[in-house]
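Participant: Let's see this in three dimensions:
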Amino acid sequence: MCNAVWCFRITSPYFSQNMTAVTRGSEKLDRCTVAASLRSRRRDADVFSSMAVKVEKEEARVSQKTASLSSPDGRQDLFQLATAQPKLESDALSLSSHGRRRRQVKVEYDEGGSSTKTEHWEPPDWKKQLGHIREMRSSRDAPVDSMGAEKCYDTEALANVSVRRFQVLVSLMLSSQTKDQVTAAAMQKLKAHGCTAEKLLSTDDETLGKLIYPVGFWRNKVKYLKMTAAVLMKDYGGDIPDNVEELVRLPGVGPKMAHLAMDIAWDQVSGIGVDTHVHRIANRLGWLMKPNKNPEATRKALQEWLPRDLWSEINWLLVGFGQQVCLPINPLCSMCLNQHCCPSAHQSSPAKLLRVRSLHSPCPASSFQAKTESGQETVVKEERKNEEPQNVKPTTQGRKHKRKIKH
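Facilitator: Sure thing, here's the model as predicted:
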């Protein structure tokens, strides 16, 4: 029955036309598949031929090296070739099994492990510069040495330690944007009035302002003192906190005051007290990787490389150095021992420098010399004025006479 149906389909004209269409399409598909298979076979043949050439070369090299088996070098080369030959055979087997060679991933390993070592940066000549500053500050005759926060508390209050610590904090709050001479005078008035947290709370704002005047921003500091005294009486019994986090929360207390209070009042080194002098000199000496305009950023940069045992000393060293030699305007670079190793030397010095005297003297510059030299300059200016010829201006009568002649 099946054979009869099949013969009917072949002899029928309708089925014969469809079969021709199918055969034509199938022929096209068969041609494409045959071409693709031929290409893949050619590729495989090329790969196998190249691998066969490599194997033949390696076998020829092995046969050449067999003559030199007696020498140790020949044995080593033979061992390398023997280990390389199974690798080639395995590659050939992988090609025959998979048809195409898989791409191998090259794995690279870093020498020395994955941990990266960060280099510790520090200024090149900082030890030499610090030694020169210590030599110039050996006499300790700067204003900060006699009128700083360490000298402003009442010596009679040593028995009451909490009062001494409170006075240290008050002197630090008054010293902001104020010279040490003015701060010391204000602290003398406060100590005579009674410089305790309880006493300041009972003092009205007008009286307290007269006591601390003329410190910088004295009106704001009156408010800060009253608010800080209230917090200390409420939470600490008139004493000050013993950590930087709580000190900074007090009104009018910044990071510089907090670190100095920890050092002076509590005898604990928590950080470097960076004021305007320390900030300026650190930038001038090149003690920062990148110059900045923020004292807090300067403090963090210094603490990254400066040894911790120098944190307490660096403040009073640089403050006194900035008050006497490295002035904010017109620094006395010609009298500084760091003038040959400072990157900022003689860049902002005055045009007419003061007379260079002995570098080992206690005070680098005295007010007497400055006065005498300024007096000499004024005398020279007056003599020059007398020597210059005076230009006589025409009188008004001559001008009128000329105008009349013109008319």
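
Participant: When you work out contacts or count neighbours from here on, use the C-alpha atoms and nothing else.
Facilitator: Will do.

Participant: can you tell me which residues contact A92?
Facilitator: Applying Cα atoms under 8 Å, 6 or more residues apart in numbering, we find A92 in contact with 48, 51.

Participant: residues of stretch 239-246 that come out buried?
Facilitator: 239-241, 244 (16 or more other Cα atoms under 10 Å).

Participant: Apologies, that question was intended for stretch 246-262.
Facilitator: 247-248, 250-262.

Participant: Following up with a second sequence; could you model it the same way so I can compare the two?
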Amino acid sequence: MPHVSCSTRICYVVPCFKMTSPYFMQSRSVVTRIPGCRPAASLGSKLNRRRNVDPVPSVAVKVEVEEARISEQTPSSAPLSTGGCHELLQHAPVQPKTEADTLPLSSHRRRRRQLKVEYDKDEGVAPVKTGHWEPPDWKKQLEFIREMRRSRDAPVDNMGAEKCYDTGAPAHVRRFQVLVSLMLSSQTKDQVTAAAMQKLRAHGCTVENILNTDDETLGKLVYPVGFWRTKVKYLKLTSAMLQKEFGGDIPKSVEELVRLPGVGPKMAHLAMDIAWDQVSGIGVDTHVHRISNRLGWLRKPTKNPEETRKALEEWLPRELWSEINWLLVGFGQQLCLPVNPLCSVCLNQHSCPSAHKNSPTKRPKARSPRSPDPTSSLKIKTESGQNSAAKDDRTKEESLPTPVSPTRQRRRLKTKVNY
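Facilitator: The predicted model follows:
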């Protein structure tokens, strides 16, 4: 093939970068013409590195064809000056679009890896313990209470709710009698409750008999328990509810037991333990409430038995919930009395924070009508003293003889003589 010469000499070819803008959708090459350069040698050497083919004939033909086509399309273009370098954009062969060209810009970027945050472990620092709170020396105090209650001779041991039902009755009747004994024990001593239950059992302590008994007869049977009139009404309403909703038996859950008239949380938990043999909570009465506060078994003092129950259940092990009521009730009936507790014979006198302290006496408020006015008491005392002094003077005056004048004495003597 003969050598092809061009009017302009091609020095080198620089490929331009592919642009992602819509204005630059095709790849182009920049052809730079510089005078004084050898076209064949430089072009062949450049293209020989990129493509392993013979570059001289084909490149020269392509350059000539492209120049002819450009000159035909732009006839009015200005002639190239011979004194400087001119750059000419030359279209390269169009390449088909690949999948990389059609992907969005964000897909060309490297995907971010998910970072895993890890914290350095402080080997020298010990972890903070978040154990539950419990009172100090409570195990030792509990063992002392068990030792003091070893004889089992308190009223609750012989006349409590566990001893008040008829052992020979059917199961549902025994459970009903346990519930009745718990309802009667509120604000009442165990001795009075046991006597009332004995009379009820002789009369027939079943749901049907309670409903068929009039209020007057039922009141005579439960008298003298505390609030016996109110408890008679509760017994009637509870019996009717048990017959209608539970078939004459008592409920088997605390939620349903509390719905019964006259049944509170303490009675419900004790009924679940005694009647159904299920530990659902701690039965807290006045004795358990008082002794728990005295021993310091609560994180902060409580005001009622329900608050005491919740506070005890937070830390006391569940296997002790059934035993704690029996222990503390008998301990409160014999030693830890409400007034003047026997701290001198208690084994916990050295660890109990309330040991050897007098029980607070109930005093009327300063502005209550029962509280006497100190000034009025003084007035009453002074008036009573004055009245008593006046009475004493009167009695003395009456006892002393009245003085008689001498003339009066002579007249009396004359009258006597005349008679």
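
Participant: What would you report as the TM-score here?
Facilitator: The TM-score (TM-score structural alignment, normalised by the length of structure 1) is 0.59; 253 aligned residues with a Cα RMSD of 2.6 Å.

Participant: re the thing from before, wait, which of the buried residues of stretch 239-246 of structure 1 is closest to R137 of structure 1?
Facilitator: V244 (28.8 Å; Cα to Cα).

Participant: ok so, going back, go through the buried residues of stretch 239-246 of structure 1 and name the one nearest L201 of structure 1.
Facilitator: Nearest to L201 of structure 1 among those, with distances taken as Cα to Cα, is D239, at 14.0 Å.

Participant: Need the counterpart of P214 of structure 1 in structure 2.
Facilitator: Taking TM-score structural alignment for the superposition, P214 of structure 1 sits opposite P224 in structure 2.

Participant: Confirm that that match sits in a strand.
Facilitator: No: under DSSP: H, G, I helix; E, B strand; the rest coil, P224 of structure 2 falls outside any strand and is assigned coil.

Participant: For it, grab the count of nearby residues.
Facilitator: 15 (other Cα atoms under 10 Å).

Participant: same question, C2 of structure 1
Facilitator: Using other Cα under 10 Å: C2 of structure 1 sits among 7 other residues.

Participant: Can you name the helix or strand that L328 of structure 2 falls in?
Facilitator: helix 321-334 (DSSP states H and E).

Participant: doesn't Q191 make contact with the match of P214 of structure 1?
Facilitator: No: using Cα atoms under 8 Å, P224 of structure 2 is not in contact with Q191, being 10.8 Å away.

Participant: so what sits against both of those two?
Facilitator: By Cα under 8 Å, 6+ apart, no residue touches both P224 of structure 2 and Q191.

Participant: ok, so of the buried residues of stretch 246-262 of structure 1, who is nearest S37 of structure 1?
Facilitator: P255 (79.9 Å).

Participant: what sits against that closest one?
Facilitator: Contacts of P255 of structure 1 (Cα under 8 Å, 6+ apart): 244, 248, 273, 296.

Participant: Structure 2: which residue goes with K87 of structure 1?
Facilitator: K87 of structure 1 maps onto nothing in structure 2, by TM-score structural alignment.

Participant: Helix, strand or coil: sort out K87 of structure 1 for me.
Facilitator: On the basis of three-state DSSP, K87 of structure 1 is classed as helix.

Participant: where do the strands sit along the stretch 51-200 of structure 2?
Facilitator: 86-90 (DSSP state E, counting those that start in this stretch).
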